[in-house]
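Participant: Sequence first, then the predicted structure, then my questions.
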Amino acid sequence: MSSSNPLRGKLMILLVFILFLPVAIAVQVLRIQIIDGRDFRSLWSEQTLDELPIKAERGQIVDRKGRLLATNFVETKVAIDPKAPGMTPDLVDSVAFKLAQYTQTSASDYIQKIRSTIASPRYVVLERSAPVMAVDHLRSLNLRGIILEESYKRRYPFNELSAHLLGFVNHNGFGMTGLEKTYDAMLRGRDGAQQVRRNRNGEITAYVGAPQRLPEHGITLETTIDGNIQAIVEEEIRRGMKRWSAKGVTAIVMNPKSGEIVAMANVPTFNPNAPATSPTPARRNRAIADMIEPGSTFKLVTAIAAVEQRKVRFDEIFDTPEDGRQLVYGQMLRDHDPLGTLSFTEVFSKSSNIATAEIAMRVEPRDFYQYARALGYGSPTHIDLPNEMPGRLQKPYEWSKVTLPWMSIGYEVQATPLQVLQSYAAFANGGEMMKPFVVKRSLDWNGKVINETTPTRIRQVAQPETIQKLLPVFEDVLADSGTAEQAAIEGLQIAGKTGTAQKYTNGGYGTSNYYASFAGFFPSRDPMYAMMILVDEPRGVIYGGWTAGTIFRHIAERIRGVDRALDKVPFIPQEDTLRRQVFEGALAITPDFVGQTREEAERFLRDLDLSFDIGGKGDRILRQEPVAGQRMNLDQPMKLWVGSMNASEVALEVPELRGLSMKQATNTLMASGFEVQKVGSGTIYAQFPLPGERLRTGYAVTIRGKTRDLGTSIQSDRSSAMIQTVGGLP
């Protein structure tokens, strides 16, 4: 008996457990279903809910006339689930055959891909970007096993056009360069979301009443770019690069009155639709990212500083050495050719490095530095493009003794092409510098203006009077004797300056690699366009006037063809040397009026607004004071004496020409009615007939010229050995 009691007790415990277990389960079920049911159902609902993004469409970029430069297209990925309900092997093969009708892939390749997929047999990607007609056909089949996934992809309709301005996006749609990077957040917008449910197998199902957050599409950028002019610029710089066998060419066109960038281009370039196919250097916007020594285009700073500080007179004459070389602080400074005696205007129109350095050395270093800074050198322009370099302009305490003369001709200073253009745009705009910009307006998806860029004035770089005095000087650069003759266009007034700078490589300035440039604006008296052309390492011809100047002319001629407003700007004929000097308030070379009719002489003098006295009776000028060829004070009246003379008997006195420049002598002889026989160039040292002899009009006067050194010197005790022989280029 006693031995059975423990066993009975264990059985009783087991029986109680068996009897109460269903009760416990029932109580737990009751708690879950009734007491805590609402909370558990809410938790289950939260765990099965998910969100699918609704992609926002990236904003468009258009030119100033609304033409699309960057837009989007819908790319459809085609996948298949061969195990979806209703998908038989025959239907799978049928899908493969239908898709193959629109692509370059065969149906057998699609079938093989489906059957060989092991990793994810229920999601097999057949095409990542299927043709639109293929997508429409597959969608019409209405098969659950066909998966069509749409996404937005960036597209640049004109391929390379404006590539460096626009930039490109990466595979995730984020801007990498250009406007795409600067305005990335605004262009991307904000994605929306669609709420869905997922079952325990991860399958997604929609449900009625599911909340949805609509996407906020990106803004549209309306730029200052003119698509027509941009295309012209890109075509011409490609031609220029090929013609001069150059390493690269950069061009910028700007509205000097507002700062709007009308065009900006570089070659080599790239296709933003496939940026990885081009090397990294081709994707760099060299117009704002490359710092160069600007060469003679920097002489604008020297001219403004010297005139504004009254360190030079417009009637001043500069004598350059006979061999075109000058030792400056122990370093050899060269002109591109021996230039002889030069007027102030000719110093810049013929681009004399020696005379420019002489002028600059009259200006205090701190003043010269301030003018360079005022003209934008040494600081970024803050254009709305990424990766802009600030340039390099040393402070005066960092200068060596040779810095000022060499900086005056564009060395020991670095600038981007845009900085050079900005300085000339300020010159064109009466000395008022404007901030350059590319985006004019931003608009929402409905076309409503969100923001509009207002042209921003930066500073006044010089007095308007200084600008007006210098304008004829830089117009003369495009005259027959100027360094930019190749940039001149008949009927269109242009002002500007050439530049040809040796490239600093391997610790020194070589003699084979150059930057050739031309910066200018037109029409010069009412500027609408300012333009900078930079040619990197041209071959054959290295000078800026020939290379960059020619490209400038071709672009300007074509802009004139598309912008009819240029034809409405009145053309003021290019004045001769005397007329220019009169406008500048200088002393002029007296023309020869002897032999001319009274009416001709009066008309000429009145046109120049010169005072004069005429004595005697008759219809021909017999005598004059000052005599022809002498310097004339424009504040004193010209005296003429008239008498009678038959036209067939006109024999004029040959003027004194010795000591004049070849150009001045030629103008004097032609004004007197003589033909000119020129021998050599530079300063006139001999003539035939001799001064004072009489010669009939129409006969030739022979003049002989040569360069001469009249002792112009620059103290060599202010020398430094910082730079080797540099210069000699216009």
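Facilitator: Noted; the coordinates are in hand.

Participant: Only C-alpha atoms from now on, for both contacts and neighbour counts.
Facilitator: Will do.

Participant: hmm, who's touching stretch 281-288?
Facilitator: Stretch 281-288 is contacted from outside by 164-165, 250-252, 264-270, 275, 387-389, 416-418, using Cα atoms under 8 Å, 6 or more residues apart in numbering.

Participant: now the helices for the stretch 301-450 of the chain?
Facilitator: 344-349, 353-360, 365-374, 403-407, 417-428 (DSSP state H, counting those that start in this stretch).

Participant: which other helices and strands contact the longest one?
Facilitator: When you say that, I think you mean helix 417-428. strand 248-254, helix 286-289, strand 432-434, strand 508-522, strand 529-536 (3 or more Cα pairs under 8 Å, 6 or more residues apart in numbering; DSSP states H and E).

Participant: ok, structure two:
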Amino acid sequence: MRQGRPGRKRAGRERVSRPGSSRRGRNGEVLNLPRGDRRPRTGGRSAGRPSSRASGTSRKHVGPRRLPLVVLAVVLVGLLLGGRAAYLSVVQFEDFQALASENVSAEDLGRRGDILGSDGRELATSIQASKIVAAPYQVENPAKAAGRISGVLGDSGPGMQEIENSLTARDGDGGLAGYSVVAEEVAPEKVLEVEDLGIAGISTEPDAVREYPHGALASQLIGYLGDYRNAFGGVEAGYNDALSSGQDVDLTLDVAVQQQLQESLDDAVSDYDAKGGVGLVMKVDSGEIVGLANSPSYDNNDFAQAPAKEQRNRILTDPYEPGSTFKAFTMAAALEEGSVSPEDSFSVPDSLKVSGVTINDSHEHATERMSPAEILQESSNVGTTKVALELGGKKLSQYIQRFGFGETTGIDLAGEAAGSVPPYSEWSGVSIGNIPFGQGISVTPLQLAAGYATLANGGFEVEPHVAEQSETSGKGGKGDRVISGETSDIVRGMLQSVVDDGSGGYAQIPGYSVAGKTGTSEKIDPETGAYDDSYITSFVGFAPADDPEYLTLIAVDEPQDSMWGEKVAAPAFQEIMSFTLSYFNVAPDRPDYEAPRLSGSPERFDEDGLPGYPDAATGDYPAPNGRKQGGGGG
């Protein structure tokens, strides 16, 4: 058990002022303290008493008979005053402790609820400990006392100088304080040793230590409880009222899935020397979050050592341009409105001018005829723009809002960003040529996952949440309908073809149908406002495709060596989705499916990491010349 970590000491914390003319009793009533009888004075002398010097008379001396009486009176007064002082010292410190206990009991000493995983495992819990407190005005030799206390606490407690500062803390009037916390989170055996020192003015009080048994597991989601019971982020902050009142909070998060998610995400970040990454596993019908990971993570037991950027739950705080993963929403809107049908065919060159701006596909190719499904399979920017032109910008803008982009999802965690979606009145001429494939807007990974849940679950919006549906959370279940069940079925089939036959092949899972979409989005330089040479690469999908149960999103920030979602993010998706389906005993819907992309198919990428596309006749994957384009490639 950790004890009295440096940096957690509350030196000089003042609960009540040092006593003056009044103090509060144990029940809070104001008690008037005697200040000693005083005779009224006039002109510096006692009234009615002539000055010996003014009268010229000599002073009267105490005779021998009166001297013993005077001495006895002085002794009695001294004893009375000394006894009174001792009484006040003891009672006052007891009152300080009583008042401190009254202030602490409801908050510091009250049991804080545990945070539990869906399997009942403790993710955050409080362990009983003690704190060492002082009444500085009673400590006779602070330096010596500090040395003795420091010797007992050792490296687990504050340093000797910090302890001495606590023992010499001052109140608001400049006098030595009546109450000061010397050390917190002290183990029981250390408490006994401090008590055995017998230092006047030093005592102990009950305390509690917040522990995170799984260390870095889901640290950004769980949050952290700091000094004075201040909650920082995650469930600790989002459910602070419930936890403070002693209620446990049961999460939808499964520890085993979370561990696998973090491992797969960390591997992707490490393999491509990336800046970081985020991952999510969610139930498509209810919005229950089964796993949520940020890489790099940190250990909440050492929260103060974690950089601020790592403490953020980036899956809901950091918007980005979604790139090609957004194409599925453009296609769904066009299908829902009847602007296109699955049987339509588009003439798709490798570039197209929109309002004087050239839109490029991610690779050069001859003009081809493509169906809507093939446009998604090939992740064609030009084909997606042509579909959007059939729909119209105004309708597309309306569906973007209906899918929930541009507003928060309502997750039961603090700090969620809304992203940025320009209203249709602010669209420029080229907006219809870049928004349809995920440029010119920003979304959080959580928003993107919630939108894909709508595509997968029959067309209903979901409200992501991390706490079990209860009176505590008020979350769960499907929301309003966004698209029809028929459109949802069609889009699911198209996204399955992306994995079976298109740019999402490395997401294939033996025995299961998988649907999803790759994404590669250029990042904007915050200083210049222009696209730079860094990317966020992603894959989001669900399984089984025909009757989806789970959705997984993987996004990797600034991978090196490759910028393609299929190469960087899809393998991590495949790993965690395979684990999730097996772990929750989801029956295979294609028992004989061997996932050809994973079982000896030709290499999908050329030596430069650029994607090839299968030849219709041979099934081989040539490596065409790639070219940089304005984002949105797969």
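Facilitator: Nice, I can see it. Predicted model, so just to flag it, every value in this text is computed and none were measured.

Participant: for the helices and strands packed on helix 417-428 of the first structure, which one sits closest to M632 of the first structure?
Facilitator: Among these, strand 508-522 comes nearest to M632 of the first structure, with 32.2 Å by Cα to Cα.

Participant: What residues of that closest one count as buried?
Facilitator: 509, 513-522 (16 or more other Cα atoms under 10 Å).

Participant: And stretch 476-492 of the first structure, by the same measure?
Facilitator: 476-479, 482-488, 492.

Participant: One more: stretch 455-470 of the first structure?
Facilitator: For stretch 455-470 of the first structure, the neighbour count (16+ other Cα under 10 Å) marks 460-462, 466-470 as buried.

Participant: Redo the helices of the stretch 301-450 of the first structure as CSV? Include distance to E236 of the first structure.
Facilitator: Output for these, formatted as CSV (distance: least, Cα to Cα, whole Å):
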stretch, distance to E236 of the first structure
helix 344-349, 25
helix 353-360, 30
helix 365-374, 31
helix 403-407, 31
helix 417-428, 17
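
Participant: Including distance to W244 of the first structure and mean neighbour count, could the ones you listed go into CSV?
Facilitator: Converted to CSV, the helices of the stretch 301-450 of the first structure look like this (distance: least, Cα to Cα, whole Å; neighbours: other Cα atoms under 10 Å):
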stretch, distance to W244 of the first structure, mean neighbour count
helix 344-349, 24, 24
helix 353-360, 25, 25
helix 365-374, 31, 18
helix 403-407, 28, 24
helix 417-428, 19, 28
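
Participant: Let me know which of those is the nearest to W641 of the first structure.
Facilitator: Taking Cα to Cα, helix 344-349 is the member of the helices of the stretch 301-450 of the first structure nearest to W641 of the first structure, at 32.4 Å.

Participant: once aligned to the second structure, how far is that closest one on average?
Facilitator: Mean deviation of helix 344-349 of the first structure relative to the second structure after superposition (mean Cα distance after the TM-score superposition for the first structure): 1.3 Å.

Participant: What residues in the second structure pair up with that helix?
Facilitator: Under TM-score structural alignment, helix 344-349 of the first structure corresponds to residues 372-377 of the second structure.

Participant: what does that stretch contact?
Facilitator: Taking Cα under 8 Å, 6+ apart as the rule, stretch 372-377 of the second structure contacts 327-328, 331, 341-346, 383-384, 387, 494-495, 497-499, 501-504, 517.

Participant: so which of the helices of the stretch 301-450 of the first structure comes closest to I383 of the first structure?
Facilitator: Ranking the helices of the stretch 301-450 of the first structure by proximity to I383 of the first structure (Cα to Cα) places helix 417-428 first, at 9.4 Å.

Participant: what span of the second structure lines up against that closest one?
Facilitator: Using TM-score structural alignment, helix 417-428 of the first structure pairs with 445-456 in the second structure.

Participant: which part of the first structure lines up with stretch 207-219 of the second structure?
Facilitator: Going by TM-score structural alignment: stretch 207-219 of the second structure matches residues 151-163.

Participant: Just give me how far that stretch sits from the chain centre.
Facilitator: Mean-position distance between stretch 151-163 of the first structure and its chain equals 21 Å (Cα atoms, centre = their mean, to the nearest Å).

Participant: do the same with stretch 145-163 of the second structure
Facilitator: With Cα atoms, centre = their mean, you get 34 Å for stretch 145-163 of the second structure.

Participant: Please say which position in the second structure E465 of the first structure maps to.
Facilitator: Aligned partner of E465 of the first structure by TM-score structural alignment: E486.

Participant: From A456 of the second structure, how far out is its match?
Facilitator: 11 Å (Cα to Cα, to the nearest Å).

Participant: Excluding chain neighbours, what is closest to G234 of the second structure?
Facilitator: Once flanking residues are discounted, G234 of the second structure sits nearest to G223: 4.0 Å by Cα to Cα, 6 or more residues apart in numbering.

Participant: Let me see the contact set for T297 of the first structure.
Facilitator: Neighbours of T297 of the first structure in contact, by Cα under 8 Å, 6+ apart: 409-410, 420, 497-499, 517-519.

Participant: Now render those as TSV, adding distance to M531 of the first structure.
Facilitator: Converted to TSV, the contacts of T297 of the first structure look like this (distance: Cα to Cα, whole Å):
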residue	distance to M531 of the first structure
I409	20
G410	18
V420	10
K497	11
T498	12
G499	14
S517	11
F518	8
A519	6
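
Participant: Name the residues of the longest helix anywhere in the second structure that are buried.
Facilitator: Counting by DSSP state H, the longest helix found in the second structure is helix 67-105. Counting neighbours by 16+ other Cα under 10 Å, one finds that the buried residues in helix 67-105 of the second structure are 89, 92-93, 95-101, 104.
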